[in-house]
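*Asks:* Give the three-dimensional model of this entry:
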Amino acid sequence: MFTTRPTLQGTFGMASSTHWLASQTAMAVLEDGGNAYDAAVAAGFVLQVVEPHLNGPAGEVPILIAPADGPVKVLCGQGVAPRGATVEHYTSLGLELVPGTGPLAAAVPGAFDAWMTLLRDHGTQSLERILGYAIGYAERGHPAVERVGETVETVRELFETEWPTSAALYLADGRAPAPGSLLKNPALAATWQRLLSEAAAAGPGREQVIEAARRTWREGFVADALLAASARPTMDTSGERHTGTLTGDDLASWEATYEDPVTYDWNGWTVCKAGPWSQGPALLQQLALLPDEVTAADVQFDDAPTGSASGDGAFVHRLIEGTKLAMADREAWYGDADGPSAVPVEALLSDGYNSARRALIGDSASRELRPGSPDGREPRLSAHATAVASGQAGFDPLAVSAGAGEPTVARDGVTRGDTCHIDVVDRWGNMISATPSGGWLHSNPVVPELGFPLGTRLQMTWLEPGLPNSLTPGRRPRTTLTPSLALRDGRPVLAFGTPGGDQQDQWQLHFFLAAALRPHVRGGLDLQGAIDAPNWHTESFPGSFYPRAMRPGNVTIEARAPQAVTDGLRRRGHDVEIGPAWSEGRLCAVARDPETGVLSAGANPRGMQGYAVGR
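*Replies:* This next block holds a predicted model:
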């Protein structure tokens, strides 16, 4: 099959990310003797500089790690709701939804502490060396990609009238960053340099310096500036100015934590995901809902012969309907809940439950939101989800669009936040998959002393008590961020992920099936072929981002898909939208053959930013 670029292969190291500078940074760290975890941390900080419209230091990052000599673990870099972030407080302000922008939407920042924890526990290099790459790009500049300027233009009025600190950085001389122009962030460079200077005073040990940096973030000058930003009245998507709820105790008491992944065995693979505080188990549910036998012809619908299972859209139809069922369960059951409200993950992934759910998939497209009853428990949906599912809440076509990713809506303009991704595998067999996001340049005003804004992840919670994803102090908002690792015979083989909000585990489903089932390239997984294959997504469930819309029956599919597939979907009752030829899916992937040690990588050509490197 023709691909946009080759699947890379080598034996030394591989990195794939959503920006070529981050990928090359990761490779530079590997060349310098670092391992996959050193490389991912350095690349993660570079992504904050070169993709500020997609992530920032005060955002969040779930990380899956597979050490060469240990079990797969999840490192949770998703911060919790502050202690003052109660349903009662938000509804007392006249709000029905958490705003999509502004300090009321800010959770405790999680990304920085997660990266530091990873570096401390699994890395080998000094913090000074790891941060040096990001400092260099922030201080000396980097060529701006097209979407940075496009995003800034979308929120120009907001920046100029309400968020002057953001205008000072991103509208210098009244102009948004032009593609290829050098974009600098001297305040961010100074932040990291000051943090390094203060951390170095803690002592010469590598771990001592990292721990001191964590304390400075939580209790020092960084914390002081973040708290001041949270307390500043800020215009948000409600059309009003609000202050946030973040306190010093919130920052000082939170730290990234390790936990076991949720796993599902499919066709000889064990797929590992973060728990139901993410949407990760939805991918596992989609796998559990598949027919007993799936073939390469089913997933190769870019050039499938007429009459094959996928040639008339039959298999794509099944995937879409399975996605709807899994996402309905996500809406009813997922969240950071415990006790009687704990998420019944084992039941949601059980054979009996999914056999009954699979029987709901008929020959025509469903337009209903149909959560199930695992263990006989009755599902409960938020009032807003029920309203959008029944058509009682209107759909704003400007608020949600095909392939949009993670939308946040700013006053007087629609803009798109999104996400980054990085995968790395090294010559020793260490593997990592991470999906940084949040703290976008348009999520909150830039904190002038720091060079970056607060995040907005609390917008994913409901202002209704008693739900698994209700806004609750000390609990994580259910995030869409969902990196993946896949094992064979207990050994890590594949790390992958994508930006894309609610679309992430839809795009990853088709990628994983294609990678697992399609013919191999030079004896290894055809990563690039699986990434390049035409993809799709549905919005036939309540969205995770403000304004939490739903489009019953919707499917958006790339124009490269055969006409027979789109015609078949329409015959089955789907509202098919044809997206641009290269618009669905922004996947990154690395792999390792445990028998030969051969490493491989591929990266998304869509958007002309993703890149894989290795040797």
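*Asks:* From here on, just use CA atoms for contacts and neighbour counts.
*Replies:* OK.
*Asks:* Show the subsequent helix or strand relative to whichever strand or helix holds His89.
*Replies:* Using DSSP states H and E, His89 sits in helix 87-92. From helix 87-92 onward toward the C-terminus, using DSSP H and E, the following helix or strand is helix 111-122.
*Asks:* One more, so I can put them side by side:
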Amino acid sequence: MGQFTTRPEITGTFGVATSTHWIASSVGFGILERGGNAFDAAVAMAFVLHVVEPHLNGPGGEVPALIRTADGPVKVLMGQGCAPAGATIEHYRSEGVEMIPGSGLLATVIPGAFDAWMLLLRDHGTVALAEVLAPAIHYARAGHPVLERVSLAIAGLKALFEADWPSSAATWLLRGEAPAPGSLFRNPDLADTWDRVVAEAGAVSGREAQIDRARDAFYRGFVAEAIGAYLRNAEVMDGEGMRRKGVLTADDMAGWSAGYDAPVSVDYGGWTVNKTGAWGQGPVLLQTLQMLGHTGIAEMEPGSTEFIHTSVEALKLAMADREAYYGDPEQGNIPLASLLSDDYAKARAALIGAEASLDQRPGRIEGLDHLAEAAVTRAAQITDRSVGADAGEPTMAHLANRRGDTVHIDVIDRWGNMISATPSGGWLQSSPVVPGLGFPLNSRAQMFWLDEGLPTSLAPGRRPRTTLSPSLAVHQDGTAMAFGTPGGDQQDQWQLIFFLRLVHGQANLQEAIDAPLWHSMHFTPSFYPRVAQPGRMMIEPGVGEQTIAALRAKGHDVEVGEDWSIGRLTAAARDPAGLLRAAATPRLMQAYAVGR
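*Replies:* Here you go, the predicted model:
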């Protein structure tokens, strides 16, 4: 205790809501104040985040969540849409694609977020559909203050919107210009969409029936019809500077629904840490913890050279395994039990040396050696070629290839219900706004490879291996904690540091969030153009010049970021006596925890 902190850790016994935007956190707590539970609050927060952080998530995106009811086990809410029926390697190759672009219509899979949130609301919430959508409708219609980063994102895409994505220009530009930071911004088409969903749902009686009617309106009604009609003829500029059509249809949407999965977990430091399966990157955190249990990291000072070096080297190994072996377990043999076994972790930990590794080193699993070899070969091939450099119009390709990020939500109510959710996708950078709906589609198909025989090969009905990675951990004393962060490939890296500081550093939630962060860029990333940077890592200067110099002496290629520039962690916890705690990062000055 007594470490530097930017703000107090929020404590209370009634409820806590924390997220990457203060308005969403306040909306969530307002739902709790009116008698809703943690799941009601999270749904309301998610739809508000679509409005106030449209450069980071949207209704056309996806969401995984870890949920725990007051009297039940941890479950995974699976809101990751699958590849459409027309998403075959043969078709994409025929379009001249070697790697799926980071934006545009070929990158689109079935939107998963809406159905996941509706499923959660129906099965575990308590309030009416109209009540949870009311705040999002308000901010879309009455306006909300534009974040500076939203303004900058729109300004940077102005030329692309005007030249090639006119529906986005009509939505995001005001009289031909990006909205000024802090000015009120409205999205009336999105408000109209949700008003119509609420009206159609209201045509039937009963809370659950209304929610199911809303799901129908989105996936089998007017929303799917609008998306299908647009995609039948739309041919738009993508991240490679080419105008291409997508393959998603209304029929794809009609046949899909969100669902629940069992979590995967490991025990570390008295905690059971729960994550999604290998269709997400969550097991990376679990593999890393398993390895670190064999390194003596518990005796290292958090933030010291050895602590940082050891955590980075373990993450490199786990990420190498992610690239080789992770994927949709419903469409492939994913050796997760082997990857999470203690014997495997011990053998992998033995590879961590005194110097930084510059090699991609996936482990070897019996019968699957070819996947490890393929991952190493891919990383080398991508580094050696220039992806998309000669495609189409380079200037427009550069503009179209700007990706968004993600948001995060943690909520715990007075009864002990809790959720950790990481919504993403459907960014304003991903593809044009669907005319009349007020939101774009996602670009999650860029997680797939166009090589045959891999767990992440493009295939109809397959889930892309997402980076989205919420966490829910339960201590042996009964304390439970929800935590997470935006950040793509960095999500489990920053969460690892946060968690280790809590376990080994005697920090509270806010102190653990405020402490300096770092991450590796050594491995093959998940986003176009997917170029690995061997040995490269980024670190905040707060660790000290001496530590940075020592890491360089160990062979790390260290990039020093700006102060308070890495990570957007939030967290919430509840102890057995009912004491609630919550915290949110000061980085970017927009995340907040609210509670009492």
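*Asks:* Tell me how they score on TM after superposing.
*Replies:* Once the chains are laid over each other, their TM-score by TM-score structural alignment, normalised by the length of the second structure reads 0.95; 586 aligned residues with a CA RMSD of 1.8 Å.
*Asks:* what's the helix holding His89 of the first structure aligned against in the second structure?
*Replies:* For helix 87-92 of the first structure, the aligned range in the second structure is residues 89-94, judged by TM-score structural alignment.
*Asks:* distance of Tyr170 of the first structure from Leu454 of the first structure?
*Replies:* Going from Tyr170 of the first structure to Leu454 of the first structure by CA to CA, to the nearest Å gives 16 Å.
*Asks:* Just want to know which of those two has more residues nearby.
*Replies:* Leu454 (31 against 24; other CA atoms under 10 Å).
*Asks:* dump the residue contacts of the counterpart of the more buried one in the second structure.
*Replies:* With TM-score structural alignment as the criterion, Leu454 of the first structure lines up with Leu441 in the second structure. Applying CA atoms under 8 Å, 6 or more residues apart in numbering, one finds that Leu441 of the second structure lies in contact with 58-61, 105, 108, 111, 425-427, 430-434.
*Asks:* so how far is Pro73 of the second structure from Leu441 of the second structure?
*Replies:* Taking CA to CA as the measure, Leu441 of the second structure and Pro73 of the second structure are separated by 33 Å.
*Asks:* cool, Val264 of the second structure as well?
*Replies:* 12 Å.
*Asks:* was I right about Asp451 of the second structure contacting Ser457?
*Replies:* Yes. Taking CA atoms under 8 Å as the contact criterion, Asp451 of the second structure and Ser457 are neighbours in contact, 5.9 Å apart.
*Asks:* tell me the contacts of the residue nearest the centre of the second structure?
*Replies:* Nearest to the mean C-alpha position of the second structure, by CA atoms, centre = their mean, lies Leu468 at 3.2 Å. Contact analysis of Leu468 of the second structure by CA under 8 Å, 6+ apart lists 63-64, 280-282, 422-424, 486, 488, 491.
*Asks:* one more time with 7 Å, if that's ok
*Replies:* Residues in contact with Leu468 of the second structure (CA atoms under 7 Å, 6 or more residues apart in numbering) are 64, 280-281, 422, 488.
*Asks:* go on, Leu105 of the second structure?
*Replies:* Under the criterion of CA under 7 Å, 6+ apart, the neighbours of Leu105 of the second structure are 245-246, 431.
*Asks:* can we see that at 8 Å?
*Replies:* By CA under 8 Å, 6+ apart, Leu105 of the second structure lies in contact with 235-236, 238, 244-247, 431, 441, 443.
*Asks:* Among those residues, which one lies nearest to Asp321 of the second structure?
*Replies:* For Asp321 of the second structure, the nearest member of these is Ser443. The distance, counting by CA to CA, is 23.6 Å.
*Asks:* And for the closest one, the neighbour number?
*Replies:* If we define neighbours as other CA under 10 Å, then Ser443 of the second structure has 30 of them.
*Asks:* Isn't it up against Thr108?
*Replies:* Yes. Contact criterion CA under 8 Å: Ser443 of the second structure and Thr108 qualify, at 4.7 Å.
*Asks:* that older thread, output the contacts of Leu105 of the second structure in JSON lines; the columns should cover secondary structure and distance to Thr6 of the second structure.
*Replies:* Putting the contacts of Leu105 of the second structure into JSON lines (DSSP: H, G, I helix; E, B strand; the rest coil; distance: CA to CA, whole Å) gives the following:
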{"residue": "Glu235", "secondary structure": "coil", "distance to Thr6 of the second structure": "48"}
{"residue": "Val236", "secondary structure": "strand", "distance to Thr6 of the second structure": "45"}
{"residue": "Asp238", "secondary structure": "coil", "distance to Thr6 of the second structure": "41"}
{"residue": "Arg244", "secondary structure": "strand", "distance to Thr6 of the second structure": "48"}
{"residue": "Lys245", "secondary structure": "coil", "distance to Thr6 of the second structure": "48"}
{"residue": "Gly246", "secondary structure": "coil", "distance to Thr6 of the second structure": "46"}
{"residue": "Val247", "secondary structure": "coil", "distance to Thr6 of the second structure": "48"}
{"residue": "Ser431", "secondary structure": "coil", "distance to Thr6 of the second structure": "37"}
{"residue": "Leu441", "secondary structure": "coil", "distance to Thr6 of the second structure": "37"}
{"residue": "Ser443", "secondary structure": "coil", "distance to Thr6 of the second structure": "35"}
